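Q: got a predicted structure plus its sequence, pasted below:
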Amino acid sequence: MLVSLLFLLWGVANNMNDTLLAAFKRIMSMSDLQTSLVQFSFYGAYFCFALPAAIFISRHTYKAGILLGLAFYAAGCMLFYPAAATASYGFFLFAIYVMAGGCAILETTANPYILSMGPAATATRRLNIAQTLNPLGAICGILASRHFILSELNAADAAERGNMDTQALAAIQSHELFSISRTYMLIGGLLLALFIVIALTRMPVDKGSAHSGIAGSFRRLAHNKRWSYGVIAQFFYVGAQTGVWSFTIRLVMSELGMNESDSSLIFLYSIIAFTGFRFIFTWLMGYVSPAILLAVSSITAIICTACVILCDGTAAIIALVAISGCMSLMFPTIYGIALDGISGDDAKIAASGLIMAILGGALITPVQAAVSDAAGISLSFIVPLACFIIITIYITGIIRKNNATR
């Protein structure tokens, strides 16, 4: 249960992060490309921390990896206070990087830990069950952001702020930035409490296998096309998810004329759809293969994303919410399919590769932001559309291979 709780915790960070883009755009009068540095810092940390985390848990235990991840996560949350005190966007990005480093360690540790806790035949379904807590964390994160951050934003837009005197603007920004820091510091306190509970709790120890070295693991994995192509698919999935959710509030503001706080309700509806369909897909996996479900969801996501681009107003927003329902099973299912047949220390290194693929959120989001600045927020969704096409190509290849080996 404690391990499953970790899935909720990084869901909080991921989706509060999405609302920070809208917050910083308002507070510091930034472009979409500038605010996308929030996601670059967050998901860039995943790339940097995942492999060291895998090496760490290979040499120690999964429990040690969990404690290390919680320590980094909490430290990053606490760094939001000096970031607000200095009113430095760069400091905020550093705090986000440290916090995300902790999330990366937790994901690198918890995902293979869950897969190791039972028979291989049900590993993907088991991971999907544990991942159901992730969107619940996302809902908690969005509600916290809406009530403690977005609701505290001053209504003045970039033009109005540009006409303010320095002292008045600084006072407004200080209030807004400290509303962010207080929220994250509260989360940091909760993480420290959980750190103590887990440190005092006995947890199952993975038996592992004879350690053959990182180089040996990478050589074997390089010849495993299911895994290597899975890393590519995961890269584009995370890029799609991050882009869709990062610009949900912006799209709603553009299409329906709402402010940030009211637009966050649509984001909340998206996460509720994500949560509900996660349970539905997990139940369906008892009857339909995960690969078939992933193919259906990715094709449907392509259709919904095209509707976001081509439609206006309410129709576009309905399609936007539907995308989240389609995405609900993608991450854990790609993860489980890519790791199928991999065990021992190879599984730990392979898991780190799939977590490093979260770099897609850092690199693809700025591309979508640049398209948004140049051609408009609606057309920017052509970027996640391309990502869903790549996922569809991957999973149809897996299905063909599975049919050929029967």
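A: Sure, I can see it.

Q: please make it C-alpha for all contacts and neighbour counts, starting now.
A: Will do.

Q: what does the helix or strand containing residue 128 contact?
A: Per DSSP states H and E: residue 128 is located in helix 123-131. Residues outside helix 123-131 that contact it (CA atoms under 8 Å, 6 or more residues apart in numbering) are 4, 7, 111, 114-116, 278-279, 282, 285, 290, 329, 332-333, 335-337.

Q: in addition, the following structure is provided for comparison:
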Amino acid sequence: MASSAVIIENQGAESPTSVSQNNQFALISLTTLFFMWGFITCLNDILIPYLKDAFALSYTKAMLVQFCFFGAYFIVSLPAGALVSKIGYKRGIVVGLAVACLGCLLFYPASVMGVYGIFLLALFILASGITILQVSANPFVSALGPSKTASSRLTMTQAFNALGTTVAPFFGAWLIFNGIASGVEQNDNVSSEAVQIPYLMLAASLMVLAVIFSKLTLPDLGRNDQAQISPRKAWKFKHLKLGAVGIFLYVGAEVAIGSFLVSFLHEPTIAGMEEAEAARFIAYYWGGAMVGRFVGAFVMQYIAAGKVLAFNAVMVIVLIALAITCDGAVAMWSIIAVGLFNSIMFPTIFSLAIQDLGDATSNAAGVLCLAIVGGAIVPLLQGVLADMLGVQLAFILPAACYVFIAYYGLSGSKPVAINEKG
């Protein structure tokens, strides 16, 4: 029952990204950012089981990794939206890269001191930088072409985010778990020292990107009178409110599944894998998301984005039900296959939620990034369920999240004008 207002129409000879030649360079440059923050975010899925063993944590305490990382979105998103409105998307990207670089550098003293709390602080600062990047880059991509193909364009760039999440598990498993297996764990500080090289490499990469983006010639967008617009104006749109709930639940469910994937595959009744081997299978989960985003970018040129979103949500519910009720290979591959159908959800919910918002779009982007705090709350709640019911039954929680996402795709994403009181 998606409204015709959200249908992605066939634009004839129009390319999937629907951008002019002048904007193509900007779009290509932005894909590197989507790759990097996907890479960094996915490393948390390796970091969680690693720190859980290193500090002998419960599932609930281990999920504080995601709580601190995604909690930064809640605290930083609105200030980041105000900052970007003043300095523009390009400078916002540079600031975000610099802050993320600082967070990566803090992993070194955290590893030397071997204190879990300092790791959490480093993750919070790193995520603060990623939040600024999100607030800058997502609306930047949406602005680089016609609004009718914004979902397709954002999905295409998000495919490179998924490429980063696909590569990261191999990188993390090789460098982090390989350090544990090498025998250096005989030193009490080794479990923390194993993260030094990966995060120092990330810090160097982020700094190089910050320098490059500071020199690039990109469209001067995002810095205008929107800085004086109250965020309350954006909140008057019903489809934005529901979209924020959708982002909250989707990010929470996606992060929770990825966070528990290693532990799930480690279960004797599922696959009984060692953690280093199971960590590599995260790449299949995120690799499915990458493939799905390239396919989705094409499909949504012809089919209403809301309908595609609802279909994918229903498929995920079915797959999680199989993962909960079955054992062995069926459960294992069902949960991994969720990544394929997760693929288009974030960019689709995001672009549907900001559709037809006019000059409130900049603040709306900040509101939606605020909702990414779901990645802090839902995994933590699933950690509580895992401690109480076991890892397998705990997947009931993300399954419930996708029920609302199916509703949003079918009905809740219909654009509604500002109420008369506004």
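A: Arrived safely, thanks for sending. Because the structure is predicted, anything quoted here is derived from the model rather than measured.

Q: now the TM-score, please.
A: TM-score for the superposed chains, counting by TM-score structural alignment, normalised by the length of structure 1: 0.92, backed by 387 aligned residues with a CA RMSD of 1.8 Å.

Q: mark which of the contacts of helix 123-131 of structure 1 are buried, thanks.
A: Among the contacts of helix 123-131 of structure 1, the ones that count as buried by 16 or more other CA atoms under 10 Å are 4, 7, 111, 114-116, 278-279, 282, 285, 290, 329, 332-333, 335-337.

Q: looking at these, which are in helices?
A: 4, 7, 111, 114-116, 278-279, 282, 290, 332-333, 335-337 (DSSP state H).

Q: from the residues you listed, pick the one nearest residue 23 of structure 1.
A: residue 7 (24.9 Å; CA to CA).

Q: so who does the residue mapped onto the closest one from structure 2 touch?
A: In structure 2, residue 7 of structure 1 lines up with residue 34, judged by TM-score structural alignment. Applying CA under 8 Å, 6+ apart to residue 34 of structure 2 gives the contacts 157-158, 160-161, 164.

Q: again, but for residue 351 of structure 1
A: Residues near residue 351 of structure 1 by CA under 8 Å, 6+ apart: 54, 108, 111-112, 335, 339.

Q: can you do 10 Å?
A: Taking CA atoms under 10 Å, 6 or more residues apart in numbering, we find residue 351 of structure 1 in contact with 50-51, 54, 107-112, 227, 231, 335-336, 338-339, 342, 345, 357.

Q: only whichever of those residues are buried, select them in PyMOL.
A: Here is the PyMOL selection string for the buried members of these, based on 16+ other CA under 10 Å:
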select buried, resi 50+51+54+107+108+109+110+111+112+227+231+335+336+338+339+342+345+357
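
Q: what's the spacing between the residue opposite residue 246 of structure 1 in structure 2 once aligned and residue 319 of structure 2?
A: Aligned by TM-score structural alignment, residue 246 of structure 1 pairs with residue 259 of structure 2. Using CA to CA, to the nearest Å, residue 259 of structure 2 is found at 17 Å from residue 319 of structure 2.

Q: give me the more crowded residue out of those two.
A: residue 259 (27 against 21; other CA atoms under 10 Å).

Q: which residue lines up with residue 173 of structure 2 in structure 1?
A: By TM-score structural alignment, residue 173 of structure 2 lines up with residue 146.

Q: how about that match, nearest residue that isn't a chain neighbour?
A: In space, and not counting its chain neighbours, residue 146 of structure 1 is closest to residue 261: 5.8 Å by CA to CA, 6 or more residues apart in numbering.

Q: likewise residue 89 of structure 2?
A: Nearest non-adjacent residue to residue 89 of structure 2 (CA to CA, 6+ apart): residue 136, at 4.8 Å.

Q: please enumerate the strands of the stretch 301-406 of structure 1.
A: Here the stretch 301-406 of structure 1 has no strands by DSSP state E, counting those that start in this stretch.

Q: where do the helices sit along it?
A: In the stretch 301-406 of structure 1, the helices defined using DSSP state H, counting those that start in this stretch lie at 313-327, 330-338, 344-356, 359-375, 382-404.

Q: the first one packs against which elements?
A: The one in question is helix 313-327 of structure 1. Under the contact definition 3 or more CA pairs under 10 Å, 6 or more residues apart in numbering; DSSP states H and E, helix 313-327 of structure 1 sits against helix 225-246, helix 248-256, helix 260-284, helix 290-310.

Q: just these: most buried one?
A: Of all these, helix 225-246 has the most neighbours on average by mean count of other CA atoms under 10 Å, namely a mean of 24.

Q: how far is that helix from where the chain is centred?
A: Relative to the centre of its chain, helix 225-246 of structure 1 is centred 11 Å away, using CA atoms, centre = their mean, to the nearest Å.

Q: repeat for stretch 312-319 of structure 2
A: 19 Å.

Q: what sits against the counterpart of residue 301 of structure 2 in structure 1?
A: By TM-score structural alignment, residue 301 of structure 2 lines up with residue 286 in structure 1. Residues near residue 286 of structure 1 by CA under 10 Å, 6+ apart: 122, 125.

Q: contacting residues for the equivalent of residue 333 of structure 1 over in structure 2?
A: In structure 2, residue 333 of structure 1 lines up with residue 348, judged by TM-score structural alignment. Residues near residue 348 of structure 2 by CA under 10 Å, 6+ apart: 150-155, 243, 247, 296-297, 300, 305-306, 308-309, 409.

Q: for whichever helix or strand residue 9 of structure 1 is part of, give me the average deviation versus structure 2.
A: Taking DSSP H and E as the criterion, residue 9 of structure 1 maps to helix 2-28. For helix 2-28 of structure 1, the mean deviation from structure 2 after alignment is 0.9 Å (mean CA distance after the TM-score superposition for structure 1).

Q: return the distance of that helix from the chain's centre.
A: The answer for helix 2-28 of structure 1 is 8 Å, by CA atoms, centre = their mean.

Q: pull out the buried residues from that helix.
A: Neighbour counts over helix 2-28 of structure 1 (16+ other CA under 10 Å) mark 3-28 as buried.

Q: try stretch 144-163 of structure 2
A: Within stretch 144-163 of structure 2, the residues that qualify as buried are 144-145, 147-163, counting by 16+ other CA under 10 Å.

Q: so it aligns onto which residues of structure 1?
A: The aligned range for stretch 144-163 of structure 2 is 117-136, by TM-score structural alignment.

Q: same check on stretch 104-121 of structure 2?
A: Going by TM-score structural alignment: stretch 104-121 of structure 2 matches residues 77-94.
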